[in-house]
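> predicted model follows, preceded by the sequence.
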Amino acid sequence: MEDNTMDLQNTDLQGGTLQISTEVLAKIARCAALEIEGVAGVSCGKQNKKLSNLLEASSIQTPVAVEMRDGTATITLHLMMRFGARIPSVAEKVQENVKNAVQNMTNVTVSRVNLVIAGLADADAEQQ
């Protein structure tokens, strides 16, 4: 049984604890990835939007996965890249932005940001 919350010890809080769901960490990671030029979307691959939303809702394969181990997070994102983007360069920027965003917003240490390039969006395709 997977625990979807993490207890954070924060000395700035008096009289209580802070728990942040891994779903919140995943949402931060998704938003941070989408801020990078060259990323067309965070998705498991080329599906139509209805199928993609159904898969995400049923958790068959989620586009963002967060694994907590020994107080640190490993984040895996499935990305759709824009046609013409230099994938290695964009990937480095995504990794850095995701790691910084999660750590700055939550104080959770991110040990790794793994990326899976799940597809390539056409130059004319709308952003997912």
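Yes, it's here.

> from here on, contacts and neighbour counts on C-alpha atoms
Fine.

> what's the single longest helix in this structure?
Longest among the helix segments of the chain by residue count, using DSSP state H, is helix 87-106.

> ok, second structure coming up, stack it against the first:
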Amino acid sequence: MADSSTATKNDNREKAGSPGPMVRPDGGGPARAELTTQSGKTRIAEGVVAKIAGFAAREIPGVHSMGAGLARRVGQLRGLVPGGTETIRQGVSVEVGEREAAIDLDVVTYYGQSIVDVSEAIRRNVVDRVQAMTGLKVVEVNINVDDVFVEGDQDGDDSQQRTQ
């Protein structure tokens, strides 16, 4: 069941003339954008858009990591395992229509960085990269700052030391 914020987002996109998320006719597989020209069709999977957005967000100074809570922890653990890598799509959610895309990002910034400046830089870079690489119009980039990274902070480990 969709939460009310997702329903509201979809309603707002429909009112703005957006085609909304694309659904395959057979009902299966990931949604794909389809760009049609005189020479043929190009289909772009949501995962491709998510990967581009993830790389673009990580290019910005001030972004420590991406993902919220448990997903970020699992990604960090995966990075510690030999041969394991942090997935670039972690912290990225996209909705792709026929010609438009909407992107949600979960980021962790560094302490001392202006969250407003970092967010605007992320937004500009994600829009520029996705539009340039896919031809899709990015209708929105929502950024959730889930944490602030402080050098030397081991995610609350010092709280255990105070109580011992």
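That came through, no problem. Since the structure is predicted, the reported quantities are computational estimates derived from the model, not experimental observations.

> residue range for the longest helix of the first structure in the second structure?
Under TM-score structural alignment, the match for helix 87-106 of the first structure in the second structure covers residues 115-134.

> can you give me the buried ones in that stretch?
115, 118-119, 121-123, 125-127, 129-131, 134 (16 or more other CA atoms under 10 Å).

> rewinding a little: what about the very next helix or strand once past the longest helix of the first structure, how far off from the second structure?
Moving toward the C-terminus from helix 87-106 of the first structure, the first helix or strand encountered (DSSP states H and E) is strand 109-121. Once fitted to the second structure, strand 109-121 of the first structure is off its aligned match by 0.7 Å on average (mean CA distance after the TM-score superposition for the first structure).

> angle of strand 109-121 of the first structure against helix 87-106?
Here the directions of strand 109-121 of the first structure and helix 87-106 differ by 140 degrees (axes from the mean of the first three to the mean of the last three CA atoms, to 10 degrees).

> buried set for strand 109-121 of the first structure?
For strand 109-121 of the first structure, a neighbour-count test (16+ other CA under 10 Å) marks 109-110, 113, 115-121 as buried.

> ok, and the closest non-adjacent residue to the residue positioned nearest the centre of the first structure?
The first structure has A29 as the residue nearest its centroid, 3.4 Å off, counting by CA atoms, centre = their mean. Of all residues not flanking A29 of the first structure in the chain, V98 sits nearest, at 5.1 Å (CA to CA, 6 or more residues apart in numbering).

> contacting residues for the one you found?
Remark: with contacts taken as CA atoms under 8 Å, 6 or more residues apart in numbering, V98 of the first structure is in contact with 28-30, 32-33, 113.

> will you turn those residues into CSV that also has secondary structure?
What follows is the contacts of V98 of the first structure, written out as CSV (DSSP: H, G, I helix; E, B strand; the rest coil):
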residue, secondary structure
I28, helix
A29, helix
R30, helix
A32, helix
A33, helix
V113, strand
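
> make a markdown table from the buried residues of stretch 115-134 of the second structure and add distance to R43 of the second structure to it.
What follows is those, written out as a markdown table (distance: CA to CA, whole Å):
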| residue | distance to R43 of the second structure |
| --- | --- |
| I115 | 35 |
| V118 | 32 |
| S119 | 29 |
| A121 | 28 |
| I122 | 25 |
| R123 | 24 |
| N125 | 23 |
| V126 | 20 |
| V127 | 19 |
| R129 | 17 |
| V130 | 14 |
| Q131 | 15 |
| T134 | 10 |
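
> from those, which is closest to A45 of the second structure?
Within the set of those, T134 lies nearest A45 of the second structure; the separation is 10.2 Å, counting by CA to CA.

> from V150 of the second structure, how far off is the closest one?
According to CA to CA, to the nearest Å, T134 of the second structure and V150 of the second structure sit 36 Å apart.

> for the second structure, what spans make up the strands?
Listed from the start of the chain, the second structure has strands (DSSP state E) covering 32-37, 40-45, 63-66, 92-96, 100-110, 137-149.

> TSV for those, including distance to R78 of the second structure?
Below are the strands of the second structure laid out as TSV (distance: least, CA to CA, whole Å):
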stretch	distance to R78 of the second structure
strand 32-37	28
strand 40-45	25
strand 63-66	14
strand 92-96	17
strand 100-110	18
strand 137-149	19
